[in-house]
Each structure stands twice: as C-alpha cells, then as structure tokens.
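Colleague: Please find the sequence and the predicted model below.
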Amino acid sequence: MAHANTIFDSLIADHRKHRALLEQIDAAEAGSTHHRALFEEFTLEVKAHAAAEEQAFYSTIMRKPTLTEETRHSVSEHKEIEDLLNELAATDPKSDEWEDSYAELRHQYLHHIDEEEEDVFPAATEVLSEEDERHMRSVFERRKAIEKDEAEITPEKEHQE
C-alpha cells in the first residue's frame, strides 16, 4: 500500500483532476469558448502529467524486470493519447469527427488511468521502497511544473486527407 506523500498520491490526485475535466468537457456546449478552454486545460494537464510520470515513475520501474512489459505498455498508451489530443486540437469541435475522436480519447484515457491505478501502481508498490516512492514524487512534482510550462496545444492530423 502506498504511504502518504508518495508518487502515487500525486498521480492519483492528477487522475481525479483529469476525470473532473472530462466531465466538465462533456457538460459544456461543443465549440463554445468554455468547451475549448476546458479541452485546452485538459490537454496541457495530461501532456505535462504524462511527461513527468515517464521521467519520475516509469523510468524507475522500467528497471524492475517484473514491470518492464507493463511499463512499455503504459508509455505506449501515453503516445496514443497524445496523438489523439493533437488530432482533436486540429478538428472542428462542432463536427461529428471531433465527437467520435473525443469519445475514443475519453475511453482510452479512462482505461489507461484505471489500469494504472488498479494494476501498475499496486505492482510497483511491491518492488519500491517508501523512500523510492517519496523521491519519485519529488521528481514528478518538479518535472510536472517544468513540463506544464513547456506543454503546447499542437493541432496535428495524424491521417491527412
């Protein structure tokens, strides 16, 4: 079980914030200024979170042989989610295409964070010390602040028509 002030506390707190942002996006009028602002906030939050998580958490547990495959899987999901965010940023938010891509993003992201919380984090607690967890949290918090400053909305279509 993770102890107070560990990497898991920070990651799960971010996941809660991301879930709340998705609910707010769902409730906002598509294409409205508020809808766009929420989507941009979600995008920047998720990009900063994923980059810092890879640097602080996944880089550490990648060295644990029992977690290598789970780590690769999670990091590849980060890339898929980032690609969807970029594609959505380049799509008219009032279009059916946006709605379809957003539904896919929402599903993939929720699946990803559920998988982390239910499978990856418990497995990691088995191989990490409390000191490791606290150190990773410190690195995560520092890197997330830097990544948030550098995160961008990058509208890119993966499949050009």
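Modeller: Great, that's in hand. Numbering: from 1, shown residues only.
Colleague: Please count neighbours and contacts with C-alpha atoms only from this point.
Modeller: OK.
Colleague: Can you give the contact residues for stretch 53-67?
Modeller: By C-alpha atoms under 8 Å, 6 or more residues apart in numbering, the surrounding residues in contact with stretch 53-67 are 7, 11, 68, 71-72, 75, 123-124, 127, 136-137, 139-140, 143.
Colleague: hmm, 10 Å instead?
Modeller: 7-8, 10-11, 47, 49-52, 68-72, 74-75, 78, 120-121, 123-124, 127-128, 132-133, 135-144 (C-alpha atoms under 10 Å, 6 or more residues apart in numbering).
Colleague: out of those residues, which are buried?
Modeller: Buried by 16 or more other C-alpha atoms under 10 Å: 7-8, 10-11, 47, 49-52, 70-71, 74-75, 78, 120-121, 123-124, 132-133, 135-141, 143-144, out of the contacts of stretch 53-67.
Colleague: From the residues you listed, which land in helices?
Modeller: Counting by DSSP state H, the buried ones among the contacts of stretch 53-67 place 7-8, 10-11, 47, 49-52, 70-71, 74-75, 78, 121, 123-124, 132-133, 135-141, 143-144 in helices.
Colleague: Skipping adjacent residues, who's closest to residue 7 in space?
Modeller: Nearest non-adjacent residue to residue 7, counting by C-alpha to C-alpha, 6 or more residues apart in numbering: residue 137, 3.9 Å away.
Colleague: do you know how far residue 53 is from residue 69?
Modeller: Plainly put, residue 53 is 16 Å away from residue 69 if you go by C-alpha to C-alpha, to the nearest Å.
Colleague: let's bring in a second one:
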Amino acid sequence: MGHGGSVIEELTSDHQEVAALFAQLDNHAGADPQRRELADRLTMELVRHAVAEEQHLYPAVRRFVDDGDDLADKEIADHSEVERLLKDLEGCQPDDERFDRLIAQLKSMVMAHVADEENRLFPLLAEACSAEALNELGEKVRRAKETAPTRPHPAAPDTPPLNKLLAPGTGMVDRVRDMFTGRGKQR
C-alpha cells in the first residue's frame, strides 16, 4: 500500500498490485472461497487508491496541467463507475452468477483507467511539476491511503474539501468493521 517515491511511482506501484490481484482472481475458478478474499483485497486497494487520488492527485492536475479540469473530471467519473461496480461486487459470493461478470467489467474499466493515467495523465503531470512537488504529492498520497476507507461508498464526496474531511472517519469505521470480520486478512 505504501511504496515510496514520487506520486507517479507510488500510484504506478498501486496499479501493478491491482493488476496482480486481477491475475490471482483469474487463476481461481468457480466457487473457490479464495476468490471472495481476493475480491475484498482488490476492493480495499482500489478504494484507498481512488480516495488518495481524489484528495491529492486530481487537485494537482487541475492546478498544474493544461486542461487539468477536464482530465480530473474524467478520472473522477471513472472512479465513480468503478466504485458502483465494487459496491455491486461487495454483495456477491463467487458462486453468484454476477460475480464473474462484475470482475470482468471491473477489470476492463480499471485497466483502461490505469492505461489512461500512465500514458497520458502522468506524463503531463511530470512535465508540469518539479521532482520535489511530485515527491511531496507522493507522501500526501501515502498518508491519505493510511486513513482512507476500505469499502466502496458511492455516495461519498469525491472532491475537496468534503472528501478530505469525511474520508478519515469513514476509513476508521471501515477498518474497525474489517478487523471484526477478518476482511482483507491474508491467510
């Protein structure tokens, strides 16, 4: 979850972790209970990642990148759709006929979003910001992920200042729920 380096290095490492979780899901079939555990871990990573981007990356894109408002709005819209899919997935078990369909939709959407960020947004941000600014953003993103929610909350605010105010409290409630249920624990 926390890798170090610039915001681009941090988020690219998150992208690689998510791709690895999708690959692990692909390696398990049918009603294998490990698929539910992997889906929970995937959800936790995606939600924390999205919250951190919404709190810190997209405001920086709006500020420093030409046409940054349009770029940030598109990325936030992608997050909203992913979060809706994650919420639907949250209620599914691996033997549910919707599980595989939701995972496939989620994978397609997330990987397209990742490609867009890595091929378009990150290069624009790297061109517009100093290495020091990118490193500071990386640290802010890492801190945000530590307190971010771990469950999808599609109705939660996705732009500052409200997302920065509400996410830590929601994250604390989610982590307490996760602790009591054992959700997200690797066996």
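Modeller: Thanks, I have it. Everything numeric here is computed off the predicted structure, so don't read it as measured data.
Colleague: which ones are touching the residue nearest to residue 7 of structure 1?
Modeller: Shown in contact with residue 137 of structure 1 (C-alpha under 10 Å, 6+ apart): 5-11, 52-53, 56-57, 131, 143.
Colleague: Repeat the analysis, applying 8 Å as the threshold.
Modeller: Counting by C-alpha under 8 Å, 6+ apart, residue 137 of structure 1 touches 5-8, 10, 56.
Colleague: likewise residue 72 of structure 1?
Modeller: Shown in contact with residue 72 of structure 1 (C-alpha under 8 Å, 6+ apart): residue 62.
Colleague: Could you find the counterpart of it in structure 2?
Modeller: Under the alignment (TM-score structural alignment), residue 72 of structure 1 pairs with residue 73 in structure 2.
Colleague: next one: residue 10 of structure 1
Modeller: When structure 2 is aligned by TM-score structural alignment, residue 10 of structure 1 is paired with residue 10.
Colleague: ok, residue 54 of structure 2 to residue 61 of structure 2 distance?
Modeller: Distance, residue 54 of structure 2 to residue 61 of structure 2, by C-alpha to C-alpha: 10 Å.
Colleague: which residue is nearest the middle of structure 1?
Modeller: Nearest to the mean C-alpha position of structure 1, counting by C-alpha atoms, centre = their mean, stands residue 46 at 4.1 Å.
Colleague: doesn't residue 17 make contact with it?
Modeller: No - if you go by C-alpha atoms under 8 Å, residue 46 of structure 1 and residue 17 don't touch, sitting 9.9 Å apart.
Colleague: quick one on the thing from earlier: tell me which element the closest residue to the residue nearest to the centre of structure 1 other than its chain neighbours falls in.
Modeller: Sequence neighbours aside, residue 18 is the residue nearest to residue 46 of structure 1 in space, at 7.4 Å (criterion: C-alpha to C-alpha, 6+ apart). Secondary structure assigned from DSSP states H and E places residue 18 of structure 1 in helix 7-27.
Colleague: can you tell me the mean distance of that helix from structure 2 after alignment?
Modeller: Its aligned residues in structure 2 lie a mean 0.4 Å from helix 7-27 of structure 1 after superposition (mean C-alpha distance after the TM-score superposition for structure 1).
Colleague: For that helix, buried residues please.
Modeller: Under the neighbour-count criterion of 16+ other C-alpha under 10 Å, helix 7-27 of structure 1 has 7-12, 14-15, 18-19, 21-22, 25-26 buried.
Colleague: Distance to residue 87 of structure 1 added to those residues, as CSV?
Modeller: Converted to CSV, the buried residues of helix 7-27 of structure 1 look like this (distance: C-alpha to C-alpha, whole Å):
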residue, distance to residue 87 of structure 1
7, 30
8, 30
9, 30
10, 28
11, 25
12, 26
14, 23
15, 22
18, 19
19, 20
21, 19
22, 17
25, 17
26, 18
